[in-house]
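[1] requesting a structural model of the entry that follows:
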Amino acid sequence: MQIKKLLFLFFIFGFWTNLFPETPTVDLTNLGETPIFLAKSMLVYEDTSQNLDWDEIHSETSKNKFQTFSSSEEAFNFSYSKSTFWLKVLINNPTDEDVHSNLVIAYPRIKTLDLFVNSNDGTKRIPSGYSVPVEKRPYQSRFFVFPILFAKQSKTELYIKVNSPNAINLPIQLWRQKFYDRHEIDDHVMQAIYFGITIAMIVFNLFLFFILRDESYLLYVLVVFSIAISIAAYNGIASEYIWKNSPWLDQYAINLFISIVLILFLIFMRNLLQTKKILPKLDPINFILIVIQIVLSIAYIISFDTFVRLLVLSHSITSLWILIIGVMCSLKKQRIAYFFLLAFAFLFLALIVSTLRALGYIPTNVFTIEGPQYGSAAEMMLLAFALADRYNTIIREKEIAESKVKYNLERSNLDLEEKVRERTFKLNQTLSAMRRDLFVAKNIQENSIQVDPQLLRELKLVYRYLPVSEVGGDFFDIIRLQNANFRILIADATGHGVHAAMITMAIKGLYDPIKEFELQPNQVLEIFNEEFMDNFVSLNSLLTAMILDINFNEKTIHFASAGHPAAVLLHDGKIELLAKTGRMIGLKKQTHYDLKSTKFQSGDRLFIFTDGVYEAFNSKNEEFGEENLHKFLMATNSLPLGQVEENLLQTLENFQNGSDRQDDLTILGFDL
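    Okay, the predicted model is just below:
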């Protein structure tokens, strides 16, 4: 009789336990370097009315409604559902230390995801989900992360409220905070590698498109770019970095971008596999599928709940069709189709896995979540191989065509040689005339920068002007404004040679009428820029310029610089740089230039130069640089000014070690 009573009580206890299960407990002593997956340890309550709030959920009546729910080891998968799901678990920290942890839901497309932390200190609600802006979430990440402190010797109930129009997948992990931080760094490195490879593929094939003018490369770039955006939307990178506060895009973007990917893939496939010629009867279906994707995408935007499943299903059907076309072209022994088929097989498998997971037919885990990104990476690389094979085919065809052309060229070689001799004679005549013209131009330019000997003595000026060729793009002008006040202009037109020399003549023509205006240097530069923009903007040339007014009575230098290299003032054993005060001449009208001033003392030394002085390169393509120039000027400050400039030219020549100068060089030195 007693045995029967015990069996009866055991049955009643088991029935009651299954009907009203106790909240599962997770022990934090098991929390180490790897996370604890909470899906198997949580109870679930499905609120089909979507009306229950925290007080009702936490009431004694609702507590008994939480039940176990079938899930994978790592995650819940509620697929597409209009219900609100409440999940709960009890976290036990029996240790003698506080545990800093992160609760992570590693899936970015959940609209409402609120965490309720119920402890001895009361209940704390932490809102999250893509409806909450990234900067207002408790932890800014591509996933939903909740930092939680579990006090020592404590038990804490965690409740999670979930609702979303998208497929509801919940990979729920509990990490120690320091190990999750390390994991997140590793994750960002992997994402950087993936998107870095994607950008490299896009840039490389874009260059090939511009070189070969083959639209297959442009279509490949568009396909890869759209896949990259889709992956960014899929794994949360886009919502973390691109659209940080756009719930609409978080809800709609992934399926819309998949439609764009498939549309571009259909166009790319028609072009690469030439389906219009190879499969003329099946080719029209490609257009039908493109129209279906466009129509369903529009309908999906208008009514999300009505068309989301249909759009997801159409993605699988379209993908299967692309795979079938690849198989059929391969059976016709089309070489490039082998690469295409293998490449799309990876993407197709990833898309099918993602679709089945979203519809709830397969479990949610690391493989089914990260699968599309790995599949897209493999597809991207294999398609690149396909285009490389296409490039080799183009090269072979080109070589055949060149061999035919070569035969014809050899036949006409004798005629060409005769014509070359005739034209060489004419070219020599033309070159002789050009040399005479350049000699005249050189004399004209040198005369335009001659300095009055009286000014040379008064300013104690020593200068060097060395153009790369007969004429150059550097120009300077020195005038006396009044008594002990002098104005110095130095300018450098972009480039060198005849074109730059023509700009210097334009500089002189514009500057001469305004150089004696009783205006500050910055005002003269502003007038000069306006005149240059009005008269010579069509020359597509820019120039740097600097105007300095030196007053020997007041011992001041007022200056303004239009992007010109900083002049060097040496005084008291120190260097003062007279840096630029505005942008280059010729960039924009109504440009403002600041005026700056500085003091000097007797015995100071001033150097004004163009960038050719320090932009000297040696055979190793190393630049002499401004820093070396400044050190040289400091080291030779005790030498006579002329000797300093001679030593500088010799130093530059030694540095270049036989390499030719690449820019005009001008340096003005003043003993103040």
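
[2] only C-alpha atoms from now on, for both contacts and neighbour counts.
    Will do.

[3] okay, strands next: where are they in the stretch 101-250 of the chain?
    For the stretch 101-250 of the chain, applying DSSP state E, counting those that start in this stretch gives strands covering 112-119, 122-126, 144-150, 154-163, 168-176.

[4] out of those, which is the most enclosed?
    The highest mean neighbour count among the strands of the stretch 101-250 of the chain, using mean count of other Cα atoms under 10 Å, belongs to strand 168-176: a mean of 23.

[5] chain center to stretch 411-425: distance?
    Taking the mean of its C-alpha atoms, stretch 411-425 sits 52 Å from the chain's own mean (Cα atoms, centre = their mean, to the nearest Å).

[6] just stretch 265-281 next, same as before
    A distance of 33 Å separates the centroid of the chain from that of stretch 265-281, by Cα atoms, centre = their mean.

[7] please generate a structure for the following sequence too, so the two can be compared:
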Amino acid sequence: MSDQQISENLYVYKDIEGQASLEEVLLSSLEWQSQVKGELSAELPVAWQTVDHNPPNFGYSSSVYWFHLPLLNAAHFGSEWVVEVAYPVLDYVDLYVVKDGDVQSFYKLGDKQPFSNRVFEHRNFRIPVTLSPLDQVDIYIRVKTSSAVQVPVRLWGYGGVMKHDQLDVLILGVYFGLLVVMALYNALIFLTVRQKSNLYYVLYVVSYGLFQASLIGLAYQYIWPSGIHWNDQSILVSLALSLVFGTMFIRSYLDLRLSSPRLELFYRAATWLGLVCIFLSFVLSYDFMIRVMVYSSTIICLGAMAGGLYLWRSIGRSIQYFTLAWLFLFAGGLILALNKFGILPRNLFTENASLYGSAVQVILLSMALVEQINMERKKRFAAQQRAIVQERLAREAQEHALTLQRQDNERLEQRVLERTAELEALNDKLQELTIRDSLTSLYNRRYLDMKAEEEYKRAQRDRNALAVLIMDLDNFKQINDCYGHQFGDACLVATAKVLSDNVQRTSDTVARYGGEEFVAILPGASKEKARYLAEMIRLNIMSLEMMFEGKRVPLSMSIGFVSTKPKEAGRYEELIKLADEALYQAKDEGRNRVIGANES
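    Modelled structure (predicted):
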């Protein structure tokens, strides 16, 4: 049956303490259904709720969740069904088949139970349900897990489940067969060329394949069906090993030790982080460690894509394959995450997006390694050819040799000129980086102090007005505490975009002053123009659509400003102080407002 049909008839009850018995749950369900039908007039506490979409997703929670799925056979002939919970990493899954208040069947499943407890030898949790003509039963599912509480409930006829399993086995067989072939192929290449990148690639593919097998339940079904305690641990360990060998592969493939020592240090630290995570996975909780490793893997994946894009044109097709490989892996994981959170519909593509993405990644990385080897061979062949040509030319007349020497000198001079130009461009870029804030790309305080002093002296000399705006996001500490620093950084980046869009004159300067404070220097701006610009900024900040878990988080900004003609004996710090005092006044008067300084 479709997810829509399931979700319309699936109900959930959250047992926070985890102490509710089946009898209490049945009684609560009957009372709630009677109240919904209007049979009870008394207002009872709302315990059961309808499920908005299938699969239900409640994130990481220590509570117990009960699900109720009523089944009615309206036909005059019997029918057989299979009820499935299609998320194999749930710890405890108890399924009850209840008829007229009595338990007909009870199944104790979950990956904390031996695999032999399962009725069907399948990676997901399945039970049979037989319905007589005009018969009705109620399926109750109790779920408690340290992993994310995702409970995709499916209802199959026997023909439908067999057809689905055939396609599922085909997809998984092709996927893991591909991993095995790619691992063996590159292992043979490593034995031939002794290139470390191929060895790290093989270890990464094996680790990631083991992670996927553990995540989708195949490892528990076929490799360690009795390894109850190791089953959850295997997900963390294999993912940490993927992080270790993935970063080692990136370091070796991009040759970061020579091309980028800073990135080499970053990825070396990431490798050590993966090794530490292996140890910590035996000590800390599953939900904490899986979050740490997923976030770390995402950063590593994005970093690999960024490095590939940076070198996109400089190396050739091998780096293009490398970059696209990490892009497909990231896209597959993103589509799967959006599917799990109910943003994308659940279908054959979205459910297996991670497999598709990683399969394409494995193929592209193998192509990148082959292309890299071919490029090295072409370079060596070209070098040999040049050597042969030079040797033959050297044996010719002395005049010809002198001509070649002169040509070589000219080429060397040209390369020196080109390298000098490159170094000058890099120096310009480094100079730009020293005056920019790394998060918002606005100017930093160091540049602001220099620019403000310069504009202050110019305004003194020309006797022009100079305006200073100091802006501060309201309640930013609470935003960081409630939604996390990553969301807080996103708010700062969005605020910087608003400031850049509004402060557009080439003579104006906008900078991050520190934390959530920003400063704008506006040469020649009158008090009215400064106030107008401040109000525009404040209104644009209020209109930002900052979303967290599907909900809008409102932002506001308090702004203090001053506009005056600088005194001959004054300093720009005096304007900063006046604007700062106006900002504090705006904060004291309730925030989200613009206050001008009372300059003399």
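
[8] circling back to that earlier point, now the strands of the stretch 101-250 of structure 1 as a markdown table including distance to residue 409 of structure 1?
    Formatted as a markdown table, the strands of the stretch 101-250 of structure 1 follow (distance: least, Cα to Cα, whole Å):
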| stretch | distance to residue 409 of structure 1 |
| --- | --- |
| strand 112-119 | 74 |
| strand 122-126 | 79 |
| strand 144-150 | 69 |
| strand 154-163 | 75 |
| strand 168-176 | 69 |
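
[9] quick one: closest of those to residue 443 of structure 1.
    Among those, strand 144-150 comes nearest to residue 443 of structure 1, with 74.4 Å by Cα to Cα.

[10] what is that closest one packed up against?
    When contacts are defined as 3 or more Cα pairs under 8 Å, 6 or more residues apart in numbering; DSSP states H and E, strand 144-150 of structure 1 packs onto strand 99-105.

[11] who wins for proximity to residue 396 of structure 1 among the strands of the stretch 101-250 of structure 1?
    Shortest distance between residue 396 of structure 1 and these, using Cα to Cα, is found for strand 168-176: 51.2 Å.

[12] what's the average distance of the closest one to structure 2?
    Compared with structure 2 after fitting, strand 168-176 of structure 1 has a mean deviation of 0.9 Å; criterion: mean Cα distance after the TM-score superposition for structure 1.

[13] against structure 2, where does the helix or strand containing residue 417 of structure 1 fall?
    Using DSSP states H and E, residue 417 of structure 1 falls within helix 413-448. On structure 2, no counterpart of helix 413-448 of structure 1 exists by TM-score structural alignment.

[14] tell me how far that helix lies from the chain's centre.
    48 Å.

[15] how far off helix 413-448 does the helix ranked longest in structure 1 point, in degrees?
    In structure 1, with assignment by DSSP state H, the single longest helix is helix 366-411. With axes from the mean of the first three to the mean of the last three Cα atoms, to 10 degrees as the basis, helix 366-411 of structure 1 and helix 413-448 are set at 110 degrees to each other.

[16] quick check: the residue nearest to the spatial centre of structure 2 vs residue 290 of structure 2, distance?
    With distances taken as Cα atoms, centre = their mean, residue 298 lies nearest the centre of structure 2, 4.9 Å away. Separation of residue 298 of structure 2 from residue 290 of structure 2 (Cα to Cα, to the nearest Å) stands at 12 Å.

[17] repeat that for residue 8 of structure 2.
    32 Å.

[18] and for residue 361 of structure 2?
    22 Å.

[19] the two: which is more packed in?
    residue 361 (24 against 19; other Cα atoms under 10 Å).

[20] show me what contacts that one?
    324, 325, 326, 328, 329 (Cα atoms under 8 Å, 6 or more residues apart in numbering).

[21] most neighbours of all those, which one?
    residue 325 (28 neighbours).

[22] map that residue across to structure 1 for me.
    Checking TM-score structural alignment: residue 325 of structure 2 goes with residue 343.

[23] for the stretch 501-600 of structure 2, what spans make up the strands?
    Counting by DSSP E, counting those that start in this stretch, the strands of the stretch 501-600 of structure 2 are 509-514, 517-523, 547-548, 551-552, 557-564, 594-596.

[24] the third one maps to which residues in structure 1?
    Mapping strand 547-548 of structure 2 onto structure 1 (TM-score structural alignment) gives no aligned residues.

[25] next one: the fifth one
    Under TM-score structural alignment, there is no match for strand 557-564 of structure 2 anywhere in structure 1.

[26] no further queries at this time; thank you.
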